[in-house]
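Student: I'd like to go over a predicted model; first the sequence, then the structure.
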Amino acid sequence: MFTGIIQAVGKVAAVQAGNADARLLIDAADLDLSDVAPGDSIACNGVCLTVVALDAASFSVDVSAETFRCTVGFPEHSLVNLEKALRLADRLGGHLVSGHVDGVGEVLRFDPVGDCFELLIRAPGELAKFIVTKGSVTVNGVSLTVNRVDGDRFSINLIPHTLEHTNLHALQPASPVNLEVDMMARYAERILNYRDQT
């Protein structure tokens, strides 16, 4: 479990491809790995991955074909938002994030508005119903508040701090992004649908 509050931005230093899977080496020099051990989880661009090896400045993870299928993937040399798993004593500054990406959205617009930027994203149709005005959504692992919703499109205001401390500053129109909707919305839909089917 995560919060969507990014702790560092790393880089995919190497991709060792298998048949359909891959092992990634993540350069994480800006992330404190002193309390991380093999078997721990680190969210990389919102994807919960298991550490299989590490040293003081990097760690390795295995990525399955299924993960590649439902995310934007991990191109070599790409920047990735990093967050270590939530501990029970930690502050919950964002919202509860599972690290299980629901789908890939598309950036439609990324425009300056004063000192901030407005990010407009198109969500896959099956996810759009879970995104609500003033609700939470995770974009590339970053917990964000939805400003407006129009059908399958939603907008977010990005403050300078977010742009400085995540990889979202590199987005541009047509960029794909990992999306995870608020899990509470998913539970609510399941409860309502189950009740209607009984």
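Tutor: Received the coordinates, thanks. Numbers count the residues shown, from 1 in each chain.
Student: When you work out contacts or count neighbours from here on, use the C-alpha atoms and nothing else.
Tutor: Fine.
Student: biggest helix in this protein, by residue count?
Tutor: If you go by DSSP state H, the chain has its longest helix at helix 183-197.
Student: Show me which parts of that helix are buried, residue by residue.
Tutor: For helix 183-197, the neighbour count (16 or more other C-alpha atoms under 10 Å) marks 183, 185 as buried.
Student: Equivalent analysis for stretch 143-163, please.
Tutor: Of all the residues in stretch 143-163, those buried under the rule 16+ other C-alpha under 10 Å are 143-149, 152-158, 162.
Student: what residues are up against residue 51?
Tutor: 37-42, 59-62 (C-alpha atoms under 8 Å, 6 or more residues apart in numbering).
Student: and the two most separated of those?
Tutor: 37 and 62 (14.8 Å; C-alpha to C-alpha).
Student: quick one: which of the two has more around it?
Tutor: Ranked by neighbour count (other C-alpha atoms under 10 Å), residue 37 and residue 62 place residue 62 first, with 18 against 15.
Student: got another, please set it beside the one above:
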Amino acid sequence: MFSGIVQSVGKIAAMEPRGGDVRLVVDADGLGVDGIALGDSIAVAGVCLTVVAIDATRLAFDVSNETLACTSLGSLVVGSGVNLEKALRLADRLDGHLVSGHVDGVGRVLAIEPDARSQRWTFEVPAELAKYIAGKGSVCIDGTSLTVNQTDGARFGVNLIPHTIAVTTFKDRRVGDAINVEIDLIARYVERLLRG
């Protein structure tokens, strides 16, 4: 489990084809690899991945074809920035919202507009995810916990304050970019309970 509070921005150091899938190597110098062990979970651009190798400041992850198909990880190139977060411990503060790192789909950045010192961002998600996104609810974009301002069909908007832009990959995002979307965990379970 994660909180959606990005701890560092890493850089893709390698995307190595391995037997049909990929070994992703991330330079995680800013995250600090002390205390990270093989088998630990790290959220990489919002995707929960398992550490399979550690080399100085670099972390390696094996990424399956399923994960490549269901997230934006397959479109990354060497040098791409990725939001990073270590898994929560039971004693940690929960500053964002509960995030599993299980991406529900890939959306797109539709618009970025100034709004005083903030920026108003508009995203579009696959239609089947739109019903889970509610005004003033939580959503996780590329591993960042955000509050939804408004919804309009498969589109929704958020405001990003200068701090969030500065410490995440949002500073490098452009209109048209793909984004990993994880809906709120509670919305998933409520729907399941209602369906019986």
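Tutor: Okay, I see it. Computed from a predicted structure; not experimentally measured.
Student: Quick check: TM-score for this pair?
Tutor: With the length set by TM-score structural alignment, normalised by the length of structure 2, the two chains reach a TM-score of 0.97; 194 aligned residues with a C-alpha RMSD of 0.9 Å.
Student: still on that earlier bit, return the member of the contacts of residue 51 of structure 1 nearest to residue 166 of structure 1.
Tutor: Distance ranking of these against residue 166 of structure 1, using C-alpha to C-alpha, places residue 42 first at 15.3 Å.
Student: mind checking the SS state of that closest one?
Tutor: The three-state label given to residue 42 of structure 1 by DSSP: H, G, I helix; E, B strand; the rest coil is strand.
Student: OK, contacts around the closest residue to it other than its chain neighbours?
Tutor: Spatial nearest neighbour of residue 42 of structure 1, chain neighbours left out: residue 84 (4.5 Å); criterion: C-alpha to C-alpha, 6 or more residues apart in numbering. Counting by C-alpha under 8 Å, 6+ apart, residue 84 of structure 1 touches 2, 7, 41-43.
Student: which two from these end up farthest apart in space?
Tutor: Maximum distance among the contacts of residue 84 of structure 1 (C-alpha to C-alpha): 13.7 Å, for 7 and 41.
Student: which of the two has more neighbours?
Tutor: Neighbours per residue, other C-alpha under 10 Å: of residue 7 of structure 1 and residue 41, the larger number sits with residue 41, 22 against 15.
Student: who's in contact with the alignment partner in structure 2 of that one?
Tutor: Residue correspondence to structure 2 (TM-score structural alignment): residue 41 of structure 1 is matched to residue 41. Contact analysis of residue 41 of structure 2 by C-alpha under 8 Å, 6+ apart lists 48-51, 86-87.
Student: same thing with residue 160 of structure 2?
Tutor: Counted by C-alpha under 8 Å, 6+ apart, residue 160 of structure 2 has contacts 118-121.
Student: What range does stretch 60-72 of structure 1 cover in structure 2?
Tutor: Against structure 2, stretch 60-72 of structure 1 falls on residues 60-72 (TM-score structural alignment).
Student: which residues sit against the matching stretch?
Tutor: Residues contacting stretch 60-72 of structure 2 (C-alpha under 8 Å, 6+ apart): 20-26, 47, 49-54, 73-74, 103-106, 178-180.
Student: If we go by neighbour counts, what in it is buried?
Tutor: 60-63, 67, 71-72.
Student: again with stretch 48-59 of structure 1
Tutor: Neighbour-count burial for stretch 48-59 of structure 1 flags 48-54, 58-59 (criterion: 16+ other C-alpha under 10 Å).
Student: Which ones among these lie within strands?
Tutor: 48-54, 58-59 (DSSP state E).
Student: so which of the residues you listed comes closest to residue 94 of structure 1?
Tutor: For those, the nearest to residue 94 of structure 1 is residue 48 (16.3 Å; C-alpha to C-alpha).
Student: Skipping adjacent residues, who's closest to the closest one in space?
Tutor: Using C-alpha to C-alpha, 6+ apart, the nearest residue to residue 48 of structure 1 is residue 99, at 4.5 Å.
Student: Could you measure from the aligned partner of the one you found in structure 2 over to residue 68 of structure 2?
Tutor: Using TM-score structural alignment, the partner of residue 99 of structure 1 in structure 2 is residue 101. Residue 101 of structure 2 is 14 Å from residue 68 of structure 2, where distance means C-alpha to C-alpha, to the nearest Å.
Student: Same check on residue 161 of structure 2?
Tutor: Taking C-alpha to C-alpha, one finds residue 161 of structure 2 at 30 Å from residue 68 of structure 2.
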